[in-house]
Each structure stands twice: as structure tokens, then as C-alpha cells.
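*Asks:* My questions concern the predicted model and sequence given below.
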Amino acid sequence: MGERAVFNTSIALQAFEASGRAVAPVLSSLKRVKWPARMEPLEFNGRTIYLSGDHNPQGVESLKALLHHFDYEKLWLVVGIGKNKDVDTMLSLFANLPRVELFLTLTPFRPLKIEDYGKWLESARGADAEPIEALSRAIELAGPTDLVVVSGSLYLVGDLRKKICG
């Protein structure tokens, strides 16, 4: 869980407590909360991957903070961003993550065309219009101590989650 999620949860708990309700049952239930597509680990092609639906610059900053809790050699980041987003800012933030290898792909909702990634195509390790193919290629290239993450769009990670989980 990222810092923003902890902050938001603490505010919700304060509001709950201010309403006069018992907080203890809520606190115990938080241990069982699962947030799909929020640095969610999944198995795919014999590898643990993470789905993280960071779809704006603040989300990418949260991902950056979360990555400090992971021990990895390289970060293989499969990214698809919708055309209504701040693409350059987001890709700049993604590209500046430590030891990152970018794979660019499309998101199923309001997608950019691959060529719309422009200058980012030159520095990306690869690009594929089909997200599952981009993910598969990143997994093929990733070493055993590397981290594989899909990010950039909740639609992208949701679509991949359906394909992976069935």
C-alpha cells in the first residue's frame, strides 16, 4: 500500500471515529483488504509481475515511493497511457525511475497510437501495440532478480488482469 493510500485510510478512520463508531472492527478488517491493480502481484508465464494502475503524475510518484520497498536489479516497466493524459510528464517520471527499462504499449481506452509516443520510442527498450505481447517480451528479457511492473492506466492493468486471471 502506498503512502497516499495510508494517508487516505487514516483520514477515513478519523472520520469514522468522529462519527462515534468503534474503530477496532474496521482496523482488523483492513488486514484483509486487497486492492486489485495497486501493485498487485500476479503470476504470469512463470514469473511474478505487478499491476499498478498509476494513471497520472501523482500516481507515478506513489509508484516511485513504493519501489523503495523492493529489492531488484532492473525495473522492466510496461507502460500504456491514454491520450487524455499528460503523456510527456508521466513518461519523464517513468523514465527517471531507478534502473528502468521501458516497454511502451496501448491502453484499451482512449489509446495513443504507438507512434504518438514520439521521442520516447527512441529510449524505450521496446514497443508493442498488444499489451500482453509487450508484457511477455519484458518477462523474456528480465533477469531473475529484476522486477516487472505494468502501469500507466487503470484500463490497461484491468484488461491485463482479466487476461491473466481469466
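*Replies:* That came in fine, so what should we check first?
*Asks:* all contacts plus neighbour counts: C-alpha atoms, from now on.
*Replies:* OK.
*Asks:* Longest helix in this structure, please.
*Replies:* helix 3-18 (DSSP state H).
*Asks:* Geometrically speaking, which residue is the centre of this protein?
*Replies:* Closest residue to the average C-alpha location of the chain: Ser52 at 2.1 Å, with Cα atoms, centre = their mean.
*Asks:* Check it against this one:
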Amino acid sequence: PEEAIARGLREARHPGRLERFLVEGVEVYLDGAHNPPAAQALAREFAAYHLVFGAFPRKDVRGVLAHFLPKARSVRYTRAGEGALGEELGTPFFEEPWEALCHAVAAAQEDGLPVLATGSLYLVGALRGRLLGGLPAKEP
């Protein structure tokens, strides 16, 4: 029984928390980190990445980005969902999260860095649904 518990803890997965996908040869990580402590912990996991970021106005967006931006080779801002921040987040801004992810994947194919999509569980949910649907990263 103790080995089964240990194995269960080792193999436990939480959707939307440092969840890894492989998209056209690029590692894509989804994580719903939406507050500074979570952002700090998540950013520590990577040396560098291409960032896809969306957030809601009630969150400490500046505090979260303070942890993500130093390691971001590039940033694509997107709308995390209904009522989420839009173009005021920054540029380049993509209305559709999938489009932002597609652009980040294309950049990552050039330098081999992973893509990190984060800032909101709503953003992660939208992207996760597309990724689990087996859709290609390139828009048709």
C-alpha cells in the first residue's frame, strides 16, 4: 500500500498546472498561474520561454508579469475570456488565444524554447480544449 501511495503521488497530474503538450515539435506548457506567488513558482521552472499571457482586471497583473517577463524571449498577449483584459495588456495583442499560441509556436520553432501560456485558468481552459481536440497549431 505505501508503494501504491508513493506511485500515485509521483504520477499525479493536475490539468492546467504545468501541463505539457507537444505541438509541431514545440513543448507547450499550460498553467493557470494568476497571482504573484504562483507566477514566481512557475517562472522558476524555466530558463527562458515564449510567453502567451491573458488575465482579468481583478488580478494583480503587474505583479504576475514581474515574474514572467524577465525570462520571456517574446510575449503575446491575448484575451483570457469574457470580461478579461484586452489590448491594454500590451502588444502584440491577439483577440483569440489560439492565434496567440500559433504565433508563439512559430517563434519557438526557430529557437527551440518552450511556449508558456499562463495568467488565467480561463485562458488555459480555452487552449487546452483546442490542444486535446488534436487540432494543428497552424490556423487553417
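*Replies:* That came through fine. Quantities reported herein were computed from a predicted structural model and do not represent experimental measurements.
*Asks:* coming back round to it: now do the contacts for the residue nearest to the centre of the first structure.
*Replies:* 37-40, 63, 149-152, 154, 157 (Cα atoms under 8 Å, 6 or more residues apart in numbering).
*Asks:* Tell me which of those residues fall in helices.
*Replies:* Filtering the contacts of Ser52 of the first structure for helices - DSSP H - leaves 63, 154, 157.
*Asks:* tell me which of the residues you listed is nearest to Gly166 of the first structure?
*Replies:* The closest of these to Gly166 of the first structure turns out to be Val157 (Cα to Cα; 13.5 Å).
*Asks:* The closest one pairs with which position in the second structure?
*Replies:* For Val157 of the first structure, the aligned residue in the second structure is Val124 (criterion: TM-score structural alignment).
*Asks:* who touches that match in this structure?
*Replies:* So Val124 of the second structure contacts 16, 30-32, 117-118 (Cα under 8 Å, 6+ apart).
*Asks:* Could you export those as CSV, including distance to Glu88 of the second structure?
*Replies:* CSV is the format used below for the contacts of Val124 of the second structure (distance: Cα to Cα, whole Å):
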residue, distance to Glu88 of the second structure
Gly16, 25
Leu30, 22
Asp31, 22
Gly32, 20
Ala117, 18
Thr118, 17
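*Asks:* Please tell me which one of these counts the most neighbours.
*Replies:* Ala117 (32 neighbours; other Cα atoms under 10 Å).
*Asks:* There's contact between that one and Leu51 in this structure, I believe.
*Replies:* Yes - here Ala117 of the second structure reaches Leu51: they are 5.9 Å apart, a contact under Cα atoms under 8 Å.
*Asks:* Show me which of the ones in helices among the contacts of Ser52 of the first structure is closest to Ala138 of the first structure.
*Replies:* Val157 (15.1 Å).
*Asks:* Which stretches in the first structure count as strands?
*Replies:* Applying DSSP state E to the first structure gives strands spanning 38-44, 47-52, 75-80, 100-105, 126-127, 147-151.
*Asks:* right, so those strands: which one is the most enclosed?
*Replies:* Among the strands of the first structure, strand 75-80 has the highest mean neighbour count (mean count of other Cα atoms under 10 Å), at a mean of 28.
*Asks:* residues in the second structure aligned with that strand?
*Replies:* Aligned using TM-score structural alignment, strand 75-80 of the first structure spans residues 49-54 in the second structure.
*Asks:* if I line the two up, what does Asp128 of the first structure land on in the second structure?
*Replies:* Under TM-score structural alignment, Asp128 of the first structure pairs with Phe94 in the second structure.
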